[in-house]
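Q: Need coordinates for the below:
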Amino acid sequence: MSELSFEVTCFDKPGPNNTDKALRIAKKYAEDLSIEDIVLASTTGTTAEKVSDLFDLEKYNVVVITHSYYFVGSKIRQEFDEKKMEELKQKGLKFHVGTHAMSGIERGLRIKKQPWIFVDLLARVMQNIVCQGFKVCIEIASMAADAGLIPDLDRDIICIAGTGRGADTVCIIQPAPTSEFMDLRVKAILCKPQ
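A: Got it, this is the predicted structure:
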């Protein structure tokens, strides 16, 4: 990508009330820049459903990253309704259900009141300095790469994430697998909460 100028949207507040506008921003830049790979975080499927309605699934490689099984504890198998997941797969969405790139064992130790580990600190710093969705965009870019769901890691992708539920952050990223995390590049933040 050569030198480009972007209009950046800074939402007044984080949260799902920004989802529709964030998705329109993602689609605009996907079309303008011919970006074919769209990676999004979706915990319950609401954002994934909206993306499936907005993007032409014949044209775009849409990858949904959701929480790992038992993410919220051993009593809840999966937050994303598995029937809904199957329906969205039938429409053409791809799914990756796995351990967060910046979590896993570190999160388990932190929850048990052990000292913070570097990756956990890195995630917290990104979340606090920029926004939660920024941290998630970086994380899901690496998770999609690790899962082999991005066919060409030299191509830019659009990542969509949010604060809690919905979408409020959109980034253009050159992805990298977690084993090459320092090669990942955030090329643009298209929208985020203030």
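Q: going forward, measure contacts and count neighbours with C-alpha atoms only.
A: OK.
Q: Doesn't R77 belong to a helix?
A: No - R77: not assigned to a helix; according to DSSP: H, G, I helix; E, B strand; the rest coil it is coil.
Q: How about it: what's its closest non-neighbour residue?
A: Residue nearest to R77 in three dimensions, not counting chain neighbours: Y70, with 4.8 Å by C-alpha to C-alpha, 6 or more residues apart in numbering.
Q: how much space between I150 and M126?
A: 23 Å (C-alpha to C-alpha, to the nearest Å).
Q: More neighbours: which of these two?
A: I150 (25 against 16; other C-alpha atoms under 10 Å).
Q: Does that one belong to a helix, a strand or coil?
A: Assignment for I150 (three-state DSSP): coil.
Q: compare with the first, here's sequence two:
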Amino acid sequence: MEKSITYFEKPGPINTDAIIGLVKERLRESDIKYVAVASSTGVSALKLNQALKDLDITIVNCSHHAGFKEVNKTRISAETRAQLEDEGIVTFIGSHALSGVGKSISKKFGGITPVEIIASTYRTISQGFKVCAEITIMLADAGLIPVGEEVVAIGGTGSGLDTAVVMTAANMTNAFDMKFHEIIAMPRP
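A: As a prediction, the model looks like this:
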């Protein structure tokens, strides 16, 4: 099998449109039925949905947990979440699989937890790569994407999208069963 990987010179939202185009191209040549996307505000998820409307794909959005930036507030507005739902896109809001309460322990007492080491290891490839791993665990645990089936996962660095992979998700209790099959695109570190 021969596949190409697109590498971006810089990470970040400047790559969102290119990622969406590359994902659409990859989905057209496959039987993948699920796309997991990290879109904290929902803007990238809406853009992705617009581009993939002609495909038989289920898009599932993953946003930050309440309190990520501001106490008692989510990054995604109720209006945007409702718009996504009207488009058939479920948005999951929950604690990050690769930080969670461990981050709170590190902040309070110092040190680093094993889960944070895993997250940092994924970041050596790219921030978006870590995001792809994390959201697939979260969405699989919520029952929103299948375990044991290839999905496309899309993440980014800070905002927007800059990384896309084909992978098989795993639940948190079996996180090391997760498999990355293909890198569609990512920024060069």
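Q: what does the residue nearest to R77 of structure 1 align to in structure 2?
A: Aligned counterpart of Y70 of structure 1 in structure 2: G67 (TM-score structural alignment).
Q: Can you report how many residues neighbour the corresponding residue of structure 1 for V147 of structure 2?
A: V147 of structure 2 maps onto L153 in structure 1, with residues paired by TM-score structural alignment. Neighbour count for L153 of structure 1, taken as other C-alpha under 10 Å: 16.
Q: L153 of structure 1 touches A145, doesn't it?
A: Yes - applying C-alpha atoms under 8 Å, one finds L153 of structure 1 in contact with A145, separated by 7.3 Å.
Q: anything in contact with each of these two?
A: 175-176 (C-alpha atoms under 8 Å, 6 or more residues apart in numbering).
Q: Please name the residues that touch the nearest residue to T99 of structure 1 once chain neighbours are set aside.
A: Spatial nearest neighbour of T99 of structure 1, chain neighbours left out: S68 (5.3 Å); criterion: C-alpha to C-alpha, 6+ apart. For S68 of structure 1, the contacting residues are 78, 97-100, by C-alpha under 8 Å, 6+ apart.
Q: any idea which of the residues you listed is closest to A48 of structure 1?
A: Distance to A48 of structure 1, by C-alpha to C-alpha, is smallest for V97 among the contacts of S68 of structure 1, at 13.6 Å.
Q: Nearest spatial neighbour of the match of V147 of structure 2, chain-adjacent residues omitted?
A: Nearest to L153 of structure 1 is P175, by C-alpha to C-alpha, 6+ apart, at 5.8 Å.
Q: for I172 of structure 1, same thing?
A: I158 (4.6 Å).
Q: distance of the one you found from M126 of structure 1?
A: Distance from I158 of structure 1 to M126 of structure 1, counting by C-alpha to C-alpha: 18 Å.
Q: Provide the aligned range in structure 2 for the longest strand anywhere in structure 1.
A: Counting residues, the longest strand found in structure 1 (DSSP state E) is strand 185-193. Aligned by TM-score structural alignment, strand 185-193 of structure 1 falls on residues 179-187 of structure 2.
Q: How much space separates the aligned residue in structure 2 for I38 of structure 1 from T113 of structure 2?
A: Mapped onto structure 2 by TM-score structural alignment, I38 of structure 1 lines up with V35. Applying C-alpha to C-alpha, the value for V35 of structure 2 to T113 of structure 2 is 30 Å.
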